[in-house]
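Trainee: Fold the following and give me the result.
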Amino acid sequence: MRIFRKITTPSNYHHHQLRSYVSTCRAVVLPSFGGADKLQLRSDVPVPPLKPNHVLVRTRAVSVNPLDTRMRSGYGRSIFEPLLPLILGRDVSGEVAAVGESVRSVIVGQEVFGALHPTAVRGTYTDYAILSDDEVTPKPTSLSHVEASAIPFAALTAWRALKSTARISEGQRILIVGGGGAVGFAAIQIAVAAGCNVATTCGSQSVDRILAVGAEQAVDYVAEDVELAIKGKFDAVLDTIGVPETERMGINFLKRGGHYMTLQGEAASLTDRFGLAIGLPAATTFLLKRQIQYRYSHGIEYSWTFMRADIEGLIEIRKLCEAGKMKIPVDKTFPITQVKEAHEAKDNKLIPGKVVLELD
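Mentor: Take a look at the predicted model:
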């Protein structure tokens, strides 16, 4: 690794000091789509120059999200194929190594965490990740880098659905379908913190920890008939499973004026099947039809939800973490040198919960 090239920042910058800046670093590169064996750890991957709003993060931990293994297998190929090789990874926890000249929110040396947008091409499976200043915030001091890295992408996905789309408020009833996964578990904690009454469906192994963070009801969908076990109607349903059966059920559990939100929107899969020119308009049409259909038949709002960078959301998530109201359990960590093994474990469903890669 060529280590440091000194660069000066403009004299009006409020930290008058020389910045050290790396030109190359280690990164896990994906040259083509496929199995975990496609991932390559390279030691001389270029670090592009920072734009004015960029933050260079010395990575300590990154979590493996379902999006990472899906992208590796070719999900979203219509968007990403022309951009190969990719660096996967969305979440990061680490220290600020350098900042662009317009960054004021964090300073060099500070511990931070954050997440990239789903379509970012240069991800976080690298010693030096680059995020914009609205994608990082100081790391909660109560959490280790491993714990912190598991949170931002999942929590921001849940935040966008519950806070931006459904605009949940105190006293409302919220149903989370699939509360055991990272997004579902984050959503439960966000809704509980907002003063909502939360019911959820989950696997038997998740029941205890879901009740422990304040959900009123956790229904084991294997052992129980969900539609008999859950009573009454809800103001919002977040469906993290997104199969036709959970969609039908979720819609039927809503009050008039309620919000159904699914993580499994058709945009990427339709676009992959038919290409951008046909697939994206087809997905838009499909969504619009659903929205009109459900507004007419059930009087509810229907939406596809996905993570977007949102600095207010990230700051609120940090505050929840610091107050002990947001945590996503990490089941296993791997060193970055074992990234293939980590992906294989997720592919083969050997580890149900969060997997984190550590970088030293």
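Trainee: C-alpha only now, for contacts and for neighbours.
Mentor: OK.
Trainee: need the contact list for Ile188.
Mentor: Ile176, Gly179, Val198, Ile210, Val213, Gly214, Ala215 (Cα atoms under 8 Å, 6 or more residues apart in numbering).
Trainee: Let's compare: structure for the following, please.
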Amino acid sequence: MNDAERTMRAVQISGRGGVEHMHEAIVPRPIAVHSEVLVRVSASSINPVDVKTRAGGGYAAAITEYPVILGHDFCGEVVKAPYETHRLAVGTRVYGVTVPPRLQGTHAEYVPVPDLFVAPAPQSLSDAEAACVPLAFLTAWQCLTDVGQVRPGQKVFINAAAGGVGHFAVQIARMLGAVVTASCSQRNVDFVADLGAQRVVAYDVDEIEHAVRGQDVTLDLVGNREQNTGTRSLSTLRRGGMLISVPASGWPSMVEDARALGVRATHFTFSPSGSMLAQAASLFDRGRIRVHVDAVLPLENAVEAYERIATRAGRGKTALTIGQPTAPPREHAAAAGADWDG
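Mentor: Now for the predicted structure:
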């Protein structure tokens, strides 16, 4: 093995703060052990938690030593499997999610990942599209099904519906049979309506606590980091309804504040699940769910990608291309679109 085969490109974070702590580096290529698969990464994505962790929030408290490689999502090709007859054999095109900083992140050319976090990638999606699915989709899916237990006919309100998690949540809630109200900026109203929301409230025009009432489940993707949006979202619920708060920047008295209003509230953190991602792949390939990728940037432009997320510059997701594409997606986008019933 020559030196090039022992190393890889990666974007590292050298400390807490801004873009001055991000740099591209040549680092040792990781080795997969036990049940891990080693994936050659063709694409990844940026999530808000990556930006928060870089700044010192998010999961930064778990970082014991810098530099670190961030990034949760990936699409790529298995180059080492745990054993010869493993379900994720060498050469399999896969997508999945990992959990930095406990494990190495995906803003790198190679990543070792527990096999339970990985599934064959949707055939209808490009590598960049597939890499934008895992964390955001799993968050939306688990919030609405595992925690909210959304049933047909229930009223569901999704705050910040034009973002990565939000744009999946609108579609999933509709697929579950809910009556969906969503909020976004005025410029994104048509985009969110097209995802399937029956009613869209522009939060920069109307105050959500007055415009939205009587919901069974409210999915809050903002928290109290801006204009006490999380606290105000409690007023959107019917008595006994549930607020699910995704941002780590929820607020300390959330549960007590909810109880005082006769509603329920819980924080939420996603769980990696290859089995759920395998089910998701079928939904994407049948056109039941779609992913919106607002921008695709190369790894060397990771700083720009992070800043897009920090400033909430786009809709849906932002992807990073890292290595060579694994394989072109099947040419059935038109058929998938025809099957869309959101």
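Trainee: rewinding a little: ok, the contacts of Ile188 of structure 1 vs Ala345 of structure 1, which is closest?
Mentor: Gly179 (21.1 Å; Cα to Cα).
Trainee: In strands, which of the contacts of Ile188 of structure 1 fall?
Mentor: Assigned to strands by DSSP state E, the following of the contacts of Ile188 of structure 1 qualify: Ile176, Val198.
Trainee: Out of the contacts of Ile188 of structure 1, flag the one nearest to Pro66 of structure 1.
Mentor: Nearest to Pro66 of structure 1 among the contacts of Ile188 of structure 1 is Gly179, at 15.1 Å by Cα to Cα.
Trainee: what residue of structure 2 matches up with that closest one?
Mentor: Under the alignment (TM-score structural alignment), Gly179 of structure 1 pairs with Ala161 in structure 2.
Trainee: can you tell me how far the closest residue to its match other than its chain neighbours sits from Gly314 of structure 2?
Mentor: Closest residue to Ala161 of structure 2 in three dimensions, ignoring its sequence neighbours and counting by Cα to Cα, 6 or more residues apart in numbering: His167, at 5.3 Å. Between His167 of structure 2 and Gly314 of structure 2 the computed distance is 12 Å (Cα to Cα, to the nearest Å).
Trainee: Which residue in structure 1 aligns with Arg232 of structure 2?
Mentor: Aligning on TM-score structural alignment places Arg232 of structure 2 opposite Met249 in structure 1.
Trainee: tell me the contacts of the residue nearest the centre of structure 1?
Mentor: By Cα atoms, centre = their mean, structure 1 has its centre lying nearest to Phe153, at 2.2 Å. By Cα under 8 Å, 6+ apart, the contact list for Phe153 of structure 1 reads Arg90, Asp91, Gly114, Ala115, Leu116, Met307.
Trainee: Now intersect those residues with the strands, please.
Mentor: Within those, residues falling in strands by DSSP E are Asp91, Gly114, Ala115.
Trainee: Just put those residues in a markdown table and tack on distance to Ile168 of structure 1.
Mentor: Formatted as a markdown table, these follow (distance: Cα to Cα, whole Å):
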| residue | distance to Ile168 of structure 1 |
| --- | --- |
| Asp91 | 25 |
| Gly114 | 23 |
| Ala115 | 23 |
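Trainee: Nearest to Lys346 of structure 1 among those?
Mentor: Closest approach to Lys346 of structure 1 among these (Cα to Cα): Asp91, at 16.4 Å.
Trainee: Would you mind measuring from that closest one to Gly203 of structure 1?
Mentor: Applying Cα to Cα, the value for Asp91 of structure 1 to Gly203 of structure 1 is 25 Å.
Trainee: Repeat that for Gly180 of structure 1.
Mentor: 7 Å.
Trainee: the more surrounded of these two?
Mentor: Gly180 (25 against 16; other Cα atoms under 10 Å).
Trainee: Aligned to Ile31 of structure 2, what sits in structure 1?
Mentor: Aligning on TM-score structural alignment places Ile31 of structure 2 opposite Pro49 in structure 1.
Trainee: mean shift between the longest strand along structure 2 and structure 1?
Mentor: Looking across structure 2 with DSSP E, the single longest strand is strand 36-46. Mean deviation of strand 36-46 of structure 2 relative to structure 1 after superposition (mean Cα distance after the TM-score superposition for structure 1): 0.9 Å.
Trainee: Which SSE is immediately downstream of that strand?
Mentor: Going down the chain from strand 36-46 of structure 2, the next helix or strand is helix 48-55, by DSSP states H and E.
Trainee: Can you check which part of structure 1 that next one sits on?
Mentor: Helix 48-55 of structure 2 corresponds to residues 66-73 in structure 1, going by TM-score structural alignment.
Trainee: For the matching stretch, what is the distance to the chain centroid?
Mentor: Distance, stretch centre to chain centre, for stretch 66-73 of structure 1: 12 Å (Cα atoms, centre = their mean, to the nearest Å).
Trainee: Please apply the same query to stretch 85-96 of structure 2.
Mentor: How far stretch 85-96 of structure 2 lies from its chain's middle: 22 Å, per Cα atoms, centre = their mean.
Trainee: now the end-to-end length of stretch 176-196 of structure 1.
Mentor: End-to-end for stretch 176-196 of structure 1, by Cα to Cα: 12 Å.
Trainee: where exactly do the strands run in the stretch 51-200 of structure 2?
Mentor: Assigned by DSSP state E, counting those that start in this stretch, the strands in the stretch 51-200 of structure 2 fall at 73-80, 93-97, 110-114, 118-120, 155-158, 179-184, 199-202.
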